[in-house]
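Trainee: Predicted model and sequence follow; I will ask about them next.
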Amino acid sequence: MIETLLQLSSGAASGSTTGTGNSYSFIILMVVLFVVMYFVTIRPQRKRQKEEQEMRNSLEIGDEIITIGGIVGKVVTIREEDLVIETGADRTKMKIQRWAVNTNKTKMEQHRKEVEAAKEAAKKKKEEKAAAKGKAVKGKTEKAEESSEKKEEK
């Protein structure tokens, strides 16, 4: 791709016979490259930032959190831009900025349990479906055996 860009730019600079065609294709190529870069890097980063902001805004008193510095604590007080957390066995209180929260362990555990419950429900449903299918196959085989026995009797 880089080679193509270099060829297009050198062709336009050398003044080839199709100079306008090359310059249009170069512009189109640059636009396509920008669109690809947007969807590969910028959009996922914005999505991640939005999720982090939602997590920070949904903090509640009693949530166990981990800060960007690695401090683990329980939220005691919530204000506009800062939190007070308790940490350690001696319940030391620390005031931190809301943006310094990295992970909400309480919400993460709840989400993990919900995912496990959903997987378990899907597994049970799949097993029930397989069992029902097995009964249907078993019923068909029994009917086939009965009909073959009747034919043998005749």
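Mentor: Arrived safely, thanks for sending. Numbers count the residues shown, from 1 in each chain.

Trainee: okay, CA-based contacts and neighbour counts for the rest of this
Mentor: Will do.

Trainee: Of all residues in this structure, which one is nearest the centre?
Mentor: The centroid of the chain falls nearest to R48 when counting by C-alpha atoms, centre = their mean (9.3 Å).

Trainee: looking at this, it is in a helix?
Mentor: Yes. Under DSSP: H, G, I helix; E, B strand; the rest coil, R48 sits within a helix.

Trainee: dropping in the other structure now:
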Amino acid sequence: MILMMVGVFVIMYFLMIRPQKKKQKEEQAMRDNLQIGDEITTIGGIVGKIVTVKDDSLIIETGADRNRMKITRWAISQNNTANEKLAAERAAAKEAAEKEKAARMEAKGKTPKAKKKKEEKF
């Protein structure tokens, strides 16, 4: 009976508590790495560019009038600048992989270009 209770607790830990702690660490790292010029989104949906960084607060510019707002770090839900950089890196990696795959296919003679080259040789 005790063994079953311990087993249930271990399962709950790995399915619920551990992923939540990992997510909190990632969010805290994102908030600690904010820099001037980053575009952020708050938990309220406000999008702005960071103008000033202080210990526990930030000042952001938002809107066409460039209004400034003071917000706390915990109110930031995502760093749009970092997300854009990550998406660009992934796209570049995907493009490079596709080029490499096309080159391998051509070397094996499985593309129309390679077949034409083989026919020209004969």
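Mentor: Noted; the coordinates are in hand. Please read all numbers here as calculations on a predicted model, not as lab measurements.

Trainee: sorry, back to before: the residue nearest to the centre of the first structure -> the second structure?
Mentor: Using TM-score structural alignment, the partner of R48 of the first structure in the second structure is K23.

Trainee: Ok, D90 of the first structure next?
Mentor: Match for D90 of the first structure (TM-score structural alignment): D65.

Trainee: Just list the residues touching that match, thanks.
Mentor: Contact criterion C-alpha atoms under 8 Å, 6 or more residues apart in numbering gives no residues in contact with D65 of the second structure.

Trainee: So which bit of the first structure is the lengthiest helix in the second structure matched to?
Mentor: Using DSSP state H, we find that the single longest helix of the second structure is helix 80-108. Using TM-score structural alignment, helix 80-108 of the second structure lines up with residues 105-133 of the first structure.

Trainee: check the fit of that stretch onto the second structure and give the mean distance.
Mentor: By mean C-alpha distance after the TM-score superposition for the first structure, the fitted stretch 105-133 of the first structure averages 1.0 Å away from its aligned residues in the second structure.

Trainee: How about residues contacting the helix or strand hosting L83 of the first structure?
Mentor: Secondary-structure assignment from DSSP states H and E places L83 of the first structure in strand 82-87. Residues from elsewhere that reach strand 82-87 of the first structure, judged by C-alpha under 8 Å, 6+ apart: 71-78, 92-98.

Trainee: Generate a ChimeraX selection restricted to the buried subset of the residues you listed.
Mentor: Restricted to buried positions by 16 or more other C-alpha atoms under 10 Å, the ChimeraX selection for the contacts of strand 82-87 of the first structure reads:
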select :72,73,74,75,76,98
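
Trainee: Show me what I40 of the second structure aligns to in the first structure.
Mentor: Correspondence of I40 of the second structure to the first structure, assessed by TM-score structural alignment: I65.
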